[in-house]
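Peer 1: Predicted model, plus sequence, below.
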Amino acid sequence: MVKSYNEYSNHNMRRPIVKPEIVGLMRGEQKALTGFLAEVETFAHAENIPVIPHETVVYFQFLLQALQPKKILEVGTAIGFSALLMAQASPDAKITTIERNPEMAALARENLAKYDTAQQIEVIEGDAIDVLSALPDGYDFAFMDSAKSKYIVFLPEILKRLSVGGVVVIDDVFQGGDVAKPIEEVKRNQRGIYRGLHKLFDATLTHPDLTATLVPLGDGLLMIRKNANQIDLV
């Protein structure tokens, strides 16, 4: 059994914020995964390890095939599912993915040893803020799916390393709809995440040098395009 996520699972991420019948349609009618990606996804579901839901999977396939990034940065590897998905959709890309949980990093490396045959993906184990500060620039796509309260901490470091015109996608920003509530109605143990996400929204959604949009897939995506070389987040 994989212990990490079974002990500390955030169940808010399991509450999609659109109508259940629409979620069912998106998950049931769109093209299913096959091969090793289906195997990794099945393992994640069996072990209660959160991976991006199928509607987000299909969207990522479309988005990455359209953008064709060459240098991708990911914060939050888990077992390597999203990194493998991005590699398949962007066969010319090199991917750097950061994971602080040793159990997840070990599982990710096992999966990459089996399935990353083109050796597109590098896993770096460590705390994201420390790893990011040592990375070079020149990334043209980034994906964050990690500690939700830390998104606002990690984002400035990612933007420094993102080329102008690059895109950042941030997962699970709606917290099952909690972000739309007054903070008094949010469980006390979720309020740190709530505050962090609202700081993220305040810093990005109306920033003059960013194009940002909220997308209601899964538990919500925040998508950001970097439009200037120097980005100062308040």
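Peer 2: It's in.
Peer 1: make it CA atoms for all contacts and neighbour counts henceforth
Peer 2: Will do.
Peer 1: Surely Val40 touches Ser82?
Peer 2: No - in this structure, Val40 is not within contact of Ser82 by CA atoms under 8 Å, at 9.9 Å.
Peer 1: also this one, for the comparison:
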Amino acid sequence: MLHQIKSYLQFLWNSKNQHGVHSPFVFALVTQCFYDKQSKPEYAVLKNYRNTLLKNKNTIEVTDFGAGSRVFKSNTRAINQIAKNAGISSKRAQLLFRITQYFQPENILEIGTSLGLATVALSLGNPKATITTLEGCPETAKIAQQQFQKFQFTNIISEVTEFENFFNQEPATDNRQLIYFDGNHSQKATLHYFEQLLPTVTNETVWIFDDIHWSAEMEAAWEIIKTHPKVSVTIDTFQWGLVFFRAEQEKEHFTIRA
């Protein structure tokens, strides 16, 4: 926790809003998407989806393949507490919806479904997209699948699998215009997924890495990603790291309050 406080203070010191951005591409993204304050009808769906989980006091046995939890001391967890403490926040879900709506990716991959709070934001952002979401824990995935069915999200493909198994079966040329990485908050796993999925990128690809300041090793992974030759633009919003591979773009790194 102390590490995150120090990192956040440093982020605030270095961060800018739209007035400090001189890239037309990033300026448009920040002003038209990040800072879009208009109410959206989809926000009500996101709220209802979250509220049904917050009312669910049933417990499940969670299988955790990642870096563990700083909140839960046991793998037996109440669904409402997972939604409250481990799921994407309402503000971030709305931003993820806006990013998806802004770029309109047709093929989306989410690494780490949890209860599907982020998944439905991706789905609402482009209902015509195909969303493949991966979850290693069968019990957690089951709750998400029930929620998707209840709210009639028909463009979501839920895969219950360890991530490595999925990548080993996935064609390296299968392009995903947007990938949301939220499955394993360790440096080794993050960089491994990054390298495995690099062959799929195009000029329009958007990658979003969750919790880039979660630990010193996640920050180290983020710094390595930023310097990769294929990466042209990155945006650090503290919670997320956005990565772009635009060949025509000068290599730049932005720290933006979102």
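Peer 2: Yep, it's here. Bear in mind the structure is a predicted one, so any value in this text is a computation, not a measurement.
Peer 1: just to revisit the earlier point, more crowded one of Val40 and Ser82 of the first structure?
Peer 2: More neighbours surround Ser82 than the other of Val40 of the first structure and Ser82, with 23 against 19 (other CA atoms under 10 Å).
Peer 1: Map the more buried one across to the second structure for me.
Peer 2: Counting by TM-score structural alignment, Ser82 of the first structure corresponds to Ala118 in the second structure.
Peer 1: How much space separates its match from Val160 of the second structure?
Peer 2: In this view, Ala118 of the second structure and Val160 of the second structure are 16 Å apart by CA to CA, to the nearest Å.
Peer 1: go on, Leu115 of the second structure?
Peer 2: 13 Å.
Peer 1: Need the residues touching each of the two.
Peer 2: Listed contacts common to Leu115 of the second structure and Val160 are Ala141; contacts here mean CA atoms under 8 Å, 6 or more residues apart in numbering.
Peer 1: In terms of neighbours, single out the busier of those two.
Peer 2: When Leu115 of the second structure and Val160 are compared for neighbours, Leu115 comes out ahead with 29 against 19, by other CA under 10 Å.
Peer 1: what about the strands in the first structure?
Peer 2: 71-75, 94-99, 121-125, 139-144, 162-171, 210-215, 221-226 (DSSP state E).
Peer 1: against the second structure, where does the second one fall?
Peer 2: Under TM-score structural alignment, the match for strand 94-99 of the first structure in the second structure covers residues 130-135.
Peer 1: The matching stretch: average distance to aligned residues in the first structure?
Peer 2: Once fitted to the first structure, stretch 130-135 of the second structure is off its aligned match by 0.4 Å on average (mean CA distance after the TM-score superposition for the first structure).
Peer 1: Buried residues, that stretch. List them.
Peer 2: 130-135 (16 or more other CA atoms under 10 Å).
Peer 1: And Gly192 of the first structure, how far from Glu157 of the first structure?
Peer 2: Taking CA to CA, one finds Gly192 of the first structure at 21 Å from Glu157 of the first structure.
Peer 1: Revised request: answer the last question for Leu63 of the first structure.
Peer 2: 23 Å.
Peer 1: Please apply the same query to Gln68 of the first structure.
Peer 2: The value you get for Gln68 of the first structure to Glu157 of the first structure, if CA to CA is used, is 23 Å.
Peer 1: What residues does Lys226 of the second structure make contact with?
Peer 2: 233-234, 243, 253.
Peer 1: Can you show me which of those carry over to the first structure?
Peer 2: Compared against the first structure with both residues aligned by TM-score structural alignment, their matches' CA atoms under 8 Å, the contacts of Lys226 of the second structure retain 233-234.
Peer 1: Out of the contacts of Lys226 of the second structure, who's the most crowded?
Peer 2: Neighbour counts for the contacts of Lys226 of the second structure (other CA under 10 Å) peak at Thr234, which has 24 neighbours.
Peer 1: Skip the chain neighbours and tell me the closest residue to the alignment partner in the first structure of it.
Peer 2: The pairwise alignment with the first structure assigns Thr234 of the second structure to Thr213, based on TM-score structural alignment. Spatial nearest neighbour of Thr213 of the first structure, excluding adjacent residues (CA to CA, 6 or more residues apart in numbering): Met223 at 5.3 Å.
Peer 1: neighbours of the aligned residue in the first structure for Asn184 of the second structure, just the number please.
Peer 2: The alignment partner of Asn184 of the second structure in the first structure, by TM-score structural alignment, is Ala147. Neighbourhood size, Ala147 of the first structure [other CA under 10 Å]: 15.
Peer 1: again with Lys40 of the second structure
Peer 2: Neighbours around Lys40 of the second structure, by other CA under 10 Å: 11.
Peer 1: quick one, what contacts the residue nearest the centre of the first structure?
Peer 2: With distances taken as CA atoms, centre = their mean, the first structure has Asp145 as the residue nearest its mean C-alpha position (3.0 Å). Residues near Asp145 of the first structure by CA under 8 Å, 6+ apart: 74-77, 170-172.
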